[in-house]
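1. Fold the following.
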Amino acid sequence: MMRKRYAVCGVSNRALKMFVKPMLSLFQEHTEVVGLLDPDPRRFEVAGEQYPSLKELPCYKPEELEKMIRECRPDVLLIAGRDNTHARYVLAALEHDIDSLVEKPMAAGAEDCQKIIDAEKKSKGRVQVTFNYRYTAIHRRIKEMILQGKVGRITSIDLNWYIDTYHGSSYFRRWNRYREISGGLSIHKASHHFDLVNWWTGQRPEEVFAFGALNYYGPEGPKNPSIKDGRFCQTCDEKDQCIYYRRWNHRTGDAEVKDDHLDLDEARKANFTGYRTDACIFDSDIQIEDTYTATIRYDKGAMLSYSVNFSTPWEGYRVAINGTEGRIESTEYHMPQRIPFPFEEHQTIEYYPLFGSKEIIHVVERPGGHHGADPVLLEDVFLGPDPSRDYEIASSSLDGALAVATGEAVWKSVRDRRPYKLRELLTY
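-> You can find the predicted model right below:
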């Protein structure tokens, strides 16, 4: 297998821990990191401190993207910066007939997704979106059961996602609070969920109707100590009255737990330029919702009843997939150290044939991030698809676009109080 050259666009914690670290160790015979690009020079220093071999790499600002491609001659752009930067880098890769490996979401909106789809048709480069939810053992087993005909023709799906008060509030302390940067949480977070359903069912979403609101955060949040802008957790004189802060921190300010996507301690120690992780979750400039319910119709007849809430006592999901031959159910608890009650930690799949006896399926997980999903994803990315797997799992640009367009249809349906057809946002 040819050793591929990767240039990193967005030297984020995700890029370094999820991709660069294994590229420098497990996959060093197959990969080579040849350049780094980021708007913040401090991120290059942190990358070198964590991984000394990166210190010798050429580093570039975003406006030097063309120069980086010309000088480093990458085979692949690894894109893992802020959501609103993804499309620019993907489009540059396609213009130069280079592949791109892009973190979800593929872009912050459907318009940029359309540009990517159109550009890919004219390019030798290909786009892969790293939807790691597809790769967990449980999710792969559910896909296999569907392919085996266990539920027959899928008629309806119930998916309820819960984000706990620690993880949920973190989105409102950071840049995710701005819709023009993240697309809102119906894109930044829920695109994961929509892609999973699209992949499970083998169907494409056609129409969305949704309700949503900002129930917990923002100035009208019921736990806001006072209506005031410009506070930061580290210096706030009201943090002792903030239940979100007190729930997860000692009075000394030392964090007890870490977000599964953001290491707050590392971010503070790194002192990234102009980047804070402790903006007040009750600020008035928050532009996004924290609660959604949606009904989605698919092209082969399935219907999804979806909800997500970003301030719940525990984190995880409940899913049920109904079909003409049976029903699949599963409940997952995320981040067990944060769950304040006894629970069954090992996730199972419950299968109910339409006529017959219930079955409980136990699935063995691999070690590794996101319930063992990350190692499987990385093997597929850097070694090629697993030859023992007889179904498609890698996410294409169309997969990425459908997930983003569904999320955009959700927030636009909330805003405009009407159903949205995906064809209003995306042509494919």
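
2. going forward, measure contacts between C-alpha atoms and count neighbours the same way
-> Will do.

3. Just after the helix or strand hosting Leu65, pick out the following helix or strand.
-> Assigned by DSSP states H and E, Leu65 falls within helix 65-72. The element immediately downstream of helix 65-72 (helix or strand, assigned by DSSP H and E) is strand 76-79.

4. Report the buried residues of whichever helix or strand comes after that following strand.
-> Later in the chain than strand 76-79, the nearest helix or strand by DSSP H and E is helix 86-95. Residues of helix 86-95 classed as buried: His86, Ala87, Arg88, Tyr89, Val90, Leu91, Ala92, Ala93, Leu94 (neighbour count, 16 or more other C-alpha atoms under 10 Å).

5. contacts for helix 86-95?
-> Residues from elsewhere that reach helix 86-95, judged by C-alpha atoms under 8 Å, 6 or more residues apart in numbering: 9, 66, 76-77, 79-80, 99-100, 102, 106-108, 112-113, 115-116, 119-120, 123-127.

6. hmm, 6 Å instead?
-> Here helix 86-95 makes contact (C-alpha atoms under 6 Å, 6 or more residues apart in numbering) with Ala107, Ser123, Gly125.

7. Also stretch 406-421?
-> With C-alpha under 6 Å, 6+ apart, stretch 406-421 has contacts from Ser186, Ile187, Glu206, Glu207, Val208, Phe209, Ala210, Phe211, Gly212.

8. mind checking the SS state of the last one?
-> The reference is to Gly212. Here Gly212 is recorded as strand under DSSP: H, G, I helix; E, B strand; the rest coil.

9. List the residues that contact the closest residue to it other than its chain neighbours.
-> When the adjacent residues along the chain are set aside, Gly212 lies closest to Tyr292, with 4.3 Å between them (C-alpha to C-alpha, 6 or more residues apart in numbering). Contacts for Tyr292 (C-alpha under 6 Å, 6+ apart) come out as Phe211, Gly212, Ser307, Val308.

10. Now show me the structure for the sequence below, then we'll compare the two:
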Amino acid sequence: MKKRYAICGVSGRALGMFAKPILTTFAGGCELVGLLDPDPARFALFRERYPEQAGIRTYGEDDFDRLVEETRPDVIIAAGRDHTHARYIIAALRHGLDVITEKPMVTTGEDSRRVLEAEKASKGGVTVTFNYRYAPIHTRIKELVLEGRLGRITSIDLNWYLDTYHGSSYFKRWNRERELSGGLSVHKSTHHFDLVNWWIGQKPIEAFAYGALNYYGAEAEANPKKEDGRHCSTCERTEDCGYYSRWNARSKNIRVPDDHLGSLAAGGGGQAYPYSDYRPDRCIFDSSIDIEDTYAATVRYDGGALLSYSVNFSLPYEGYRLAINGTKGRLETVEYHMPSRTPFQVPVQTIDYFPLFGSKETIHVVHKEGSHGGGDPLLLEDLFMGEDRRRPYRILSGAEDGAYSVATGEAVWRSAKEHRPVTIAEVLGGGANEREAALSGKGGGTK
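-> Reported below is the predicted structural model:
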């Protein structure tokens, strides 16, 4: 019998990452039975892309109970704007359904606690799609730690860089509003915090951080003119904007390699974008931006490890630098993302292992095709075929993983705002007994 899926939030990610594989690669065991979204234009786009699926039922944002009653799904996929995830995750769990949710699981520590409590009371379970775990280079790092090559983990250095194309995209879209995304310490950095939590097998307990808005917003040095309400596609200042000029040719016949809607941009008909309530070209210098673009943070873990973390959303190239230190040695790696966008040649990523007493070893990892470092195809197999039990470790993320990553991101933001250390327990809210009960619940992915 096929497993039945319904998608809440018909985003570009929902169409490409979930709907397409359900309808194609995994169609033998999966069935898409319903779509929910506040914007009817998104249903029209789905039907345009998959005309043979035009009969799939569609629902408005307040029709969740009716969707469940009429389509009888086994799994709900939450893939809309970040702030909508909690609503549909909790509603699905109350119906006893499994949930697959895009990261971040939710946008606040309070909503994380609510999800944990709802999961504990439900026969359903939550899976968070942390695809970075699945990149072969990242699974090899996990294996090296589990093999004991580093001994007891003492500290981690992680510096993450986003280039002027990818980094600026968050400030063109809804992500720039904290109410919708939780800010980038939640929306983006949860990826990074989850990786560290998973690699070292320890839980974060406290964070201290600084944060700032350096590159974007009305006061940015690169702003050609202080004027709100502009859009890149109609702005008269594009030739004076370094961010626009870097990624756009003067000729209108030459397209940007990715408009942050991917192939969703509609052609013809006088409609620049296919949605009625969203466009990805808002000015990155608008005064409405209320999030940070730079963070430096320290996180303390229950096993004694210390994380030194930084992220910057406007740099010449994209990637990260990682070092993990332990009582038996050190691991180092450097990754350059999007090499086709990088204006210079970059080396293939390897891992350097330095034993505390001995000679250096360079570890080469077999790379795989697919987005997010080859991680997406492997994640999809686990999601729609069941987790590969041959692995010596769990890799699918559950609600507890999602909660710790979100709570760390919020602790980082709150620390930067309030100029004090912030504990993870404080962010998750509730009394100590309630937190302990929630975090000792299921939290291991869908059943």
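
11. thinking again about what came up before, aligned counterpart of the residue nearest to Gly212 of the first structure in the second structure, please.
-> When the second structure is aligned by TM-score structural alignment, Tyr292 of the first structure is paired with Tyr295.

12. In which helix or strand does that match reside?
-> Assigned by DSSP H and E, Tyr295 of the second structure falls within strand 294-301.

13. Ok, Thr427 of the first structure next?
-> Remark: Thr427 of the first structure resides in no helix or strand, with elements defined by DSSP H and E.

14. Can you classify the residue nearest the centre of the second structure by secondary structure?
-> Nearest residue to the geometric centre of the second structure (C-alpha atoms, centre = their mean): Lys103, 4.2 Å. Using three-state DSSP, the structure places Lys103 of the second structure in coil.

15. Report the mean deviation for whichever helix in the first structure runs longest after fitting onto the second structure.
-> Ranked by residue count, the top helix of the first structure under DSSP state H comes out as helix 397-416. Once the two models are superposed, helix 397-416 of the first structure sits on average 0.4 Å from its counterpart in the second structure (mean C-alpha distance after the TM-score superposition for the first structure).

16. In the second structure, what stretch matches that helix?
-> Residues 399-418 of the second structure are where helix 397-416 of the first structure lands when matched by TM-score structural alignment.

17. for stretch 325-338 of the first structure, same thing?
-> On the second structure, the counterpart of stretch 325-338 of the first structure by TM-score structural alignment is residues 328-341.

18. quick one on the thing from earlier: flag every buried residue along the helix holding Leu65 of the first structure.
-> Leu65, Met68, Ile69, Cys72.

19. rewinding a little: now for the buried residues of helix 86-95 of the first structure: which two are most distant?
-> Using C-alpha to C-alpha, the two most remote members of the buried residues of helix 86-95 of the first structure are His86 and Leu94, lying 12.5 Å apart.

20. and of the contacts of Tyr292 of the first structure, the nearest to Thr277 of the first structure?
-> Nearest member of the contacts of Tyr292 of the first structure to Thr277 of the first structure, counting by C-alpha to C-alpha, is Val308, at 22.8 Å.

21. The closest one -> the second structure?
-> Aligning on TM-score structural alignment places Val308 of the first structure opposite Val311 in the second structure.

22. before we move on, what SS does its match have?
-> strand.

23. give me every residue that touches it.
-> Val311 of the second structure makes contact with Asn159, Trp160, Tyr161, Thr294, Tyr295 under the criterion C-alpha under 6 Å, 6+ apart.

24. now it, nearest residue through space, not along the chain?
-> Trp160 (4.7 Å).

25. coming back round to it: and the next element down the chain from the longest helix of the first structure?
-> Remark: after helix 397-416 of the first structure, the chain's next helix or strand is strand 420-421, criterion DSSP H and E.

26. Which stretches in the stretch 51-200 of the first structure count as strands?
-> Using DSSP state E, counting those that start in this stretch, the strands found in the stretch 51-200 of the first structure span residues 59-60, 76-79, 99-102, 127-129, 154-164.

27. Among these, which comes closest to Thr348 of the first structure?
-> So among the strands of the stretch 51-200 of the first structure, strand 154-164 is nearest, using C-alpha to C-alpha, at 16.0 Å.
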